[in-house]
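Q: what's the 3D shape of this:
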Amino acid sequence: MINGAHVILYSHDAEADRAFLRDVLGQPHVDAGGGWLIVKLPPAEIAVHPTDAAQAHELYFLCDDVEGTVRELTARGVEFTEPVTDAGWGLLTRLRLPGGGEVGLYEARHQRATDL
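A: Model (predicted):
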């Protein structure tokens, strides 16, 4: 059966984004050959939200203390594109990848499936 997930981020500067995940976020990785990094993600969960708009997919990193994580990553040079906001179900923000893309970061207030 399914034993993992593989997330693909498309980037205008894939090498810089790989280096960011490896060096700034400190995620373990393997080299699949020729410097092509496959980065280990922390435990993950998936949610399906209804929409009447175009279907899209988003990536959020989870943390236990969003304000502290923002301070730590800002000190490492990470740019945040939105202030931390209260969405009711959690506190969230977005950070910019070196290639220009963005990913979310949030502190959940709900039970996390990663704890199962």
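
Q: going forward, measure contacts and count neighbours with C-alpha atoms only.
A: Noted.

Q: what's the neighbour count on Gly4?
A: Counted with other Cα atoms under 10 Å, residues neighbouring Gly4 total 8.

Q: same question, the one 10 residues further on
A: The tally of other residues near Ala14 (other Cα under 10 Å) stands at 17.

Q: roughly how far does the closest residue in space to it that isn't next to it in sequence sit from Tyr10?
A: For Ala14, ignoring the flanking residues on the chain, the nearest one in space by Cα to Cα, 6 or more residues apart in numbering is Gly99 at 6.5 Å. Note on Gly99: its distance to Tyr10, by Cα to Cα, to the nearest Å, is 9 Å.

Q: and this one, please, so the two structures can be compared:
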Amino acid sequence: MITGAHAILYSSAAEEVRTFLHDVLGFGSVDAGGGWLIFALPPAELAVHPTGGGSSTELYLMCDDIEATLAELKTKGVECQPVTDQGWGLLSRLTLPDGSGLGIYQPRHPSP
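A: This is a model prediction of the structure:
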């Protein structure tokens, strides 16, 4: 039986992103050996969306109040994109220390 999911962020600045996940987002972690940190995540959901061909994978963080969450992250020096209303939720992107983005949204859809 499936007991969980494991997501991976690839980064040219892995140590800085790990520090961001721990110090800024407050994710707890364990050392899997040799300094390889595995971070605890909040409860997760999985959705499958149709495409015109091919496939891809995306990761989004979820929050209850996007304005308050982004305000708190900004006090920690996190660059955040303006919030956009997507109908299904309010969406923004955080800039990680390697310059890549990580989606964050306040859902309007029910959660399982």
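
Q: who's in contact with the equivalent of the residue nearest to Ala14 of structure 1 over in structure 2?
A: Alignment note (TM-score structural alignment): Gly99 of structure 1 maps to Asp98 of structure 2. If you count contacts by Cα atoms under 8 Å, 6 or more residues apart in numbering, Asp98 of structure 2 has them with 11-14, 16-17.

Q: then Ser92 of structure 2 would be within a helix, right?
A: No. Counting by DSSP: H, G, I helix; E, B strand; the rest coil, Ser92 of structure 2 is not part of a helix but strand.

Q: please name the nearest non-neighbouring residue to it.
A: Using Cα to Cα, 6+ apart and skipping the chain neighbours, the partner closest in space to Ser92 of structure 2 is Val83 (4.8 Å).

Q: quick one: that neighbour and Ser56 of structure 2, what's the gap?
A: 23 Å.

Q: who has more neighbours, those two?
A: Remark: of Val83 of structure 2 and Ser56, Val83 carries more neighbours, 17 against 7, as counted by other Cα under 10 Å.
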